[in-house]
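Asker: Everything below, folded, please.
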Amino acid sequence: MTWISPAPARCFQAALILLYVSAGSIAELERGCPCDKPELCEPITHTPAKEVVGFVVNQDNWMKYNWTHLTTLMMFTDLPTNLMCHAHSLGVRIVLGGLNGFSVANLTNSTARSTWIKDQLALVQSSYADGINLDIEAPVKNGSLEQKLLTLFVHEVYQAFKSANKNYQVTYDVAWSPNCTDGRCYEVEKFADIVDFLIVMSYDEQSQIYGPCVASANSPLPKTELGIKQYLDLGISPSKLVLGQPWYGYDYPCIDVRPGDVCYIKKVPFRGVPCSDAAGSQHNYGSIRQLIREDHITVQWNDTFKAPFFQHQITNIMHQFWFDDPPSLSLKYSMAAQHSLKGLAFWNVDSLDYSDEPHGRKDTEEMWTAIDAFFSN
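Answerer: The predicted structure follows:
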């Protein structure tokens, strides 16, 4: 997959994503369970001690995932019935993800909330999935009515799904820091008490740049650990926190490069801050590794951020790329283990090279193997 988007991942995630089952699958479902064994259409009942969650955005690669490392797949794309059957045969949950068309503006409308919840529950049931992942990232003011109603909404979703089936999983994606990051002033302590676990999206940490407008790491280890500690300092149990990590990087066109490889970038505001990572564009890990190989690029290591980067001239403009790789991710996976977190999550599992090209296959295997750092600490 070589998906490249000029918009940050948070914008993609916060889009109003409508999940659905393909027309062919609907016909199968109307005839009953589409799996060879009827029990595969039942929700997974066991709860793993640790979670390894993959966000899925492309339904073409799933047969090549490293399934031995996964406990849950969160679908941000169509759900093929054969994927569901295969996942359930391996004890892996399939959870429907995204905002699914619900707007924060509707929080004050109890009928709209109820209708949305019923529709999503029906969708999960009809596709034989295992629950829902809430990814509401709209700004909400601290102390506002919307803040209280969002917490109520999360509780209503949880109650509806657990009443339908106690084995359904309900989770919420939160920002890398609980301190009103990007204007998201959510009652995260209450969220943690309600849902099965929170996925801390420890990426796009440059979404609001308060210092010099320069390119930097997407998920630097010190900042990532700071965010996790802030959640723990609120009294949230580590067993309710899953560390989300990026399997992608950013390409920043430099408007000026100064000594020390300091790349000044264009000021692109985001939610009240004049500089953000929106000045760059996302590239998945597979395409970054391909660029490095084809152009014989030397990758450098920033020991402050514990992250790789490189500079590359494209059409007379110097670009600086920041990304994560197995060494940088292993450090953060180990950090998650040291804090006894519930698990790991990745945006997204389709960012790797699942082709049969030898170098790409090696890169992909190393990314999956890096997960072992979480379990070896």
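Asker: make it CA atoms for all contacts and neighbour counts henceforth
Answerer: OK.
Asker: how near is the closest residue to residue 181 other than its chain neighbours to residue 289?
Answerer: Distances taken as CA to CA, 6 or more residues apart in numbering put residue 175 closest to residue 181, at 6.4 Å, once the chain neighbours are dropped. Distance, residue 175 to residue 289, using CA to CA, to the nearest Å: 27 Å.
Asker: which of those two has more neighbours?
Answerer: More crowded of residue 175 and residue 289, by other CA atoms under 10 Å: residue 175, with 25 against 18.
Asker: Does that one touch residue 204 like I think?
Answerer: No: assessed by CA atoms under 8 Å, residue 175 is found out of contact with residue 204, at 9.1 Å.
Asker: how close does the residue nearest to residue 181 sit to residue 49?
Answerer: 24 Å.
Asker: cool, residue 157 as well?
Answerer: 24 Å.
Asker: More neighbours: which of those two?
Answerer: residue 157 (24 against 8).
Asker: Can you name the residues that contact that one?
Answerer: Contacts for residue 157 (CA atoms under 8 Å, 6 or more residues apart in numbering) come out as 117, 170.
Asker: how would you label it: helix, strand or coil?
Answerer: helix (DSSP: H, G, I helix; E, B strand; the rest coil).
Asker: ditto for residue 340
Answerer: Assignment for residue 340 (three-state DSSP): coil.
Asker: That one - how many residues pack around it?
Answerer: By other CA under 10 Å, neighbour count at residue 340 equals 17.
Asker: Let's see this one next, to set against the first:
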Amino acid sequence: MCWSLTLAQVLAVQVLWIARGSAGILTRCLCKTPRLCGSLPADHQHQVEVLVFDIGGKDWKYYDWSKITTVVAFGRYDRELLCHAHANNVRVILKATIAQHNLINRNRRAVWIRKKMLLARRQYMNGINMEMWEPATPGSEYYHALSQLVGEATQTFHREIPGSQVSFNVPWSPDCADGRCYDYAAIANSCDFLFVMSYDINRRMVDNCFAKPNAPYNQTLGGLSAYINLGIDSRKLVMGIPWYGYDYTCQHFYEAGRCEMTTFHLNKLTCSFRVSRWIPYKEIMKRLPMSVTGRYWDDNHKAPYYIYMVNNTHHEVWYDDPMSISMKLSILKKLKLRGIGVWIGNSLNYSVNPEAAMQTNNMWDALKVD
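Answerer: Sure, this is the predicted structure:
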């Protein structure tokens, strides 16, 4: 009778433990070693941050974990990924998009933040990476409310998840791209750092309709410098780099580097990124041997490109490779940035093909920041 009562009490505690987990407060650790579900030390910092965004799947098994400090996971939750990352002392943080309707009302902000914090804690994650895509104008209620939300989220995560990291994604330049005129200085002061998306720089082409690099060196440097000129500490900035490029269809092909595309007249733009196709690095490398030019290098933009043809139509592909990425690392050192980040880790070829393996290793090696 006594044994039955004791067993019932134990079972009741276990049921309560699992039930509390459904509310985001506590869940059973499913890692082989329970310590892998523990919080990272509050002082868990790196001299240089290396973030990798991951969209799901099992590519993470082949990442170079010696180079990574944080994985931003926004695919389906993967317990194995979290356990493996923690075994390598790497953070795994939640990715979240902020909607304007959650900004103005303080209670709505609190509910949104708590929901994200509980989700992260239930999954033993180590922070949150936030972004917002909706427009805002200086002085508007959204303008100030966004930095308030980021600050409140940072306080909540730091308090409830020891050693957690809170970051916010911003455009390549603070020049109100796409109407996103945010209070970037206030946001930077409100979180651990800004992740500067130094890619899609020519997403809105306004001067001419020729194919251009995804992340030209000079504009990358100029955009990051502009954030620093706002008074933001350079150690609050992480430079994002693309592991993908753009495949442009040429309406008129004059010569290499002069691929003219279809012109659109939308919102006073003479050209649009809609005439290009996003292409991951693994596909870029697969097509390179079939190009009519081989790899070309543009010294002005410090970026590679090549040309191929389909049904007598020229295509020009601009991308980043180990050489262009290594040159961007000089920006990190020149401006004394907090670190570098990759969009996205899944873009490389992780097959057993020897040539693909070498290309993939070279891209990871380009992230060496020592």
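Asker: which residues does the counterpart of residue 236 of structure 2 in structure 1 contact?
Answerer: With TM-score structural alignment as the criterion, residue 236 of structure 2 lines up with residue 240 in structure 1. Applying CA under 8 Å, 6+ apart, we find residue 240 of structure 1 in contact with 192, 196, 197, 198, 341, 342.
Asker: ok, now with 7 Å
Answerer: 192, 196, 197, 198, 342 (CA atoms under 7 Å, 6 or more residues apart in numbering).
Asker: How about residue 180 of structure 2?
Answerer: 134, 135, 136.
Asker: what's stretch 32-41 of structure 1 aligned against in structure 2?
Answerer: Stretch 32-41 of structure 1 covers residues 28-37 of structure 2 once aligned (TM-score structural alignment).
Asker: Can you get me the start-to-end distance on that stretch?
Answerer: End-to-end distance (CA to CA), stretch 28-37 of structure 2: 9 Å.
Asker: can you give me how far that stretch is from the chain middle?
Answerer: Computed by CA atoms, centre = their mean, to the nearest Å, the chain-centroid distance of stretch 28-37 of structure 2 equals 27 Å.
Asker: Contacts only, for the residue mapped onto residue 167 of structure 2 from structure 1.
Answerer: Alignment note (TM-score structural alignment): residue 167 of structure 2 maps to residue 171 of structure 1. Residue 171 of structure 1 makes contact with 132, 133, 134, 195, 196, 197, 198, according to CA under 7 Å, 6+ apart.
Asker: now the strands: where do they sit in the stretch 1-150 of structure 2?
Answerer: For the stretch 1-150 of structure 2, the strands defined by DSSP state E, counting those that start in this stretch occupy 49-54, 70-73, 91-97, 127-131.
Asker: The stretch 251-377 of structure 1 too?
Answerer: Counting by DSSP E, counting those that start in this stretch, the strands of the stretch 251-377 of structure 1 are 256-258, 262-264, 281-284, 300-302, 307-314, 317-322, 343-347.
Asker: Quick one: closest of the ones you listed to residue 95 of structure 1.
Answerer: Residue 95 of structure 1 lies closest to strand 343-347 among the strands of the stretch 251-377 of structure 1, at 13.2 Å (CA to CA).
Asker: Now that closest one on structure 2. Mean distance?
Answerer: Compared with structure 2 after fitting, strand 343-347 of structure 1 has a mean deviation of 0.4 Å; criterion: mean CA distance after the TM-score superposition for structure 1.
Asker: Give me the contact list for that strand.
Answerer: Counting by CA under 7 Å, 6+ apart, residues outside strand 343-347 of structure 1 touching it are 50, 51, 52, 53, 54, 55, 242, 243, 244, 245, 246, 247.
Asker: hang on, the last one packs against residue 348?
Answerer: Yes: with contacts defined as CA atoms under 7 Å, residue 247 of structure 1 counts as touching residue 348 at a distance of 5.9 Å.
Asker: list the contacts for the aligned partner of residue 70 of structure 1 in structure 2?
Answerer: Residue correspondence to structure 2 (TM-score structural alignment): residue 70 of structure 1 is matched to residue 68. Listed by CA under 7 Å, 6+ apart, the contact set of residue 68 of structure 2 reads 50, 51, 52, 90.
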